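In: sequence first, predicted coordinates after that:
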Amino acid sequence: MKLLTLAEVDVESCAPDGLAAPIARPEAEQLAGLLKAIADPTRLQLISFINTSSGDESCACNLTAPLGLSQPTLSHHLKVLTDAGLIEREKRGTQAWYRVNQVRWQQLSKLFEV
């Protein structure tokens, strides 16, 4: 196995396309907010659990037990994700249902496309 030195690596060819041009301050602040919202293991688990649930949505009542969260902790994390626009909330009777905002998620993923 050959180790490459920094001089041998073409950084431009492996850098994500989303970083190929300077980012304006408002866009950088928006993207930083999204990254901050998902920079938590519990929130990443919530997003993956919701996205893989039946119908690509999940009732909040079904999220506490599988993730081992108390209701207040779950509510806090769901609010952070909702405020960032990464998940959407729909009230049905007394229950809140959540689904991943695919448009917002793709906006974030474009930052890392190669």
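Out: Happy to help now that I have it. Just so you know, these numbers come straight off a predicted model, no measurement behind them. Numbering: from 1, shown residues only.
In: from here on, contacts and neighbour counts on C-alpha atoms
Out: OK.
In: strands of the protein, residue ranges please.
Out: Using DSSP state E, the strands of the chain run over 57-59, 87-92, 95-100.
In: need the residues that contact the last one.
Out: Applying C-alpha atoms under 8 Å, 6 or more residues apart in numbering, the external contacts of strand 95-100 come out as 47, 50-51, 56-61, 86-91.
In: centroid residue for the protein?
Out: Ile38 (4.6 Å; C-alpha atoms, centre = their mean).
In: farthest-separated two in the contacts of strand 95-100?
Out: Cys61 and Leu86 (19.1 Å; C-alpha to C-alpha).
In: take this one as well and set it beside the first:
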Amino acid sequence: MEFYMCPHQFFKMLSDETRLRCLILIAREGKISVGELCLALSQSQPKISRHLAILRQSGVLLDEREGQWIYYQVNPALPGWMRKVIAGLTTSKCLKAEYLEDIEQYQMRKTTQ
């Protein structure tokens, strides 16, 4: 299936900080549940779910149910330019510092499970 989204739509979608934080964390970690994102970002489940729904409906994320949990991952069928932008966001040193608390919260949660 071919994926298409105009660049302005993609960047407009990522202009929301919560969606950007979700995408960066999901791209860094590969696959994350809604609950893990809520804890890492210190946000409510309805808020995180609403933003994940936008990313999923746009085709940027895929969801997968495992028992009672829903996990999200970046859609591997995204066009190359989108994958490059997401990879750039994920590996950016300045953004890593900006969102370091999200990463630390997620990693701390994973080590206590």
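Out: Yep, it's here. Just so it is clear, the structure is predicted and the values come from calculations on it, not from any experiment.
In: got a TM-score for the pair?
Out: The TM-score (TM-score structural alignment, normalised by the length of structure 2) is 0.62; 82 aligned residues with a C-alpha RMSD of 2.2 Å.
In: now restrict the contacts of strand 95-100 of structure 1 to buried residues only.
Out: Neighbour-count burial (16 or more other C-alpha atoms under 10 Å) applied to the contacts of strand 95-100 of structure 1 gives 47, 50-51, 57-60, 86-89.
In: of those, just say which sits nearest to Arg104 of structure 1.
Out: Distances from Arg104 of structure 1 to these, taken by C-alpha to C-alpha, are shortest for Leu86, at 5.8 Å.
In: quickly note the distance from Ala77 of structure 2 to Glu101 of structure 2.
Out: 29 Å (C-alpha to C-alpha, to the nearest Å).
In: ok, Phe10 of structure 2 next?
Out: From Phe10 of structure 2 across to Glu101 of structure 2, the span is 25 Å (C-alpha to C-alpha).
In: cool, Ala27 of structure 2 as well?
Out: On the measure of C-alpha to C-alpha, Ala27 of structure 2 and Glu101 of structure 2 end up 16 Å apart.
In: do Ile54 of structure 2 as well
Out: 24 Å.
In: so which bits of stretch 39-48 of structure 1 are buried?
Out: 42-43, 46-47.
In: give the aligned range of that stretch in structure 2.
Out: The alignment of stretch 39-48 of structure 1 onto structure 2 (TM-score structural alignment) spans residues 15-24.
In: ok now that stretch, how far from the chain's centre?
Out: The chain centre lies 7 Å from the centre of stretch 15-24 of structure 2; the measure is C-alpha atoms, centre = their mean, to the nearest Å.
In: which residues does it contact?
Out: 13-14, 37, 41, 48, 51-52, 55, 74, 86, 89-90, 99, 102.
In: ok, so of those residues, who is nearest Cys6 of structure 2?
Out: Within those, the smallest distance to Cys6 of structure 2 is 10.8 Å, found for Met13 (C-alpha to C-alpha).
In: do you know how far the closest one is from Arg83 of structure 2?
Out: Separation of Met13 of structure 2 from Arg83 of structure 2 (C-alpha to C-alpha) stands at 15 Å.
In: okay but Thr82 of structure 1 is in contact with Glu88, surely?
Out: Yes. At 5.9 Å, Thr82 of structure 1 counts as touching Glu88 under the criterion of C-alpha atoms under 8 Å.
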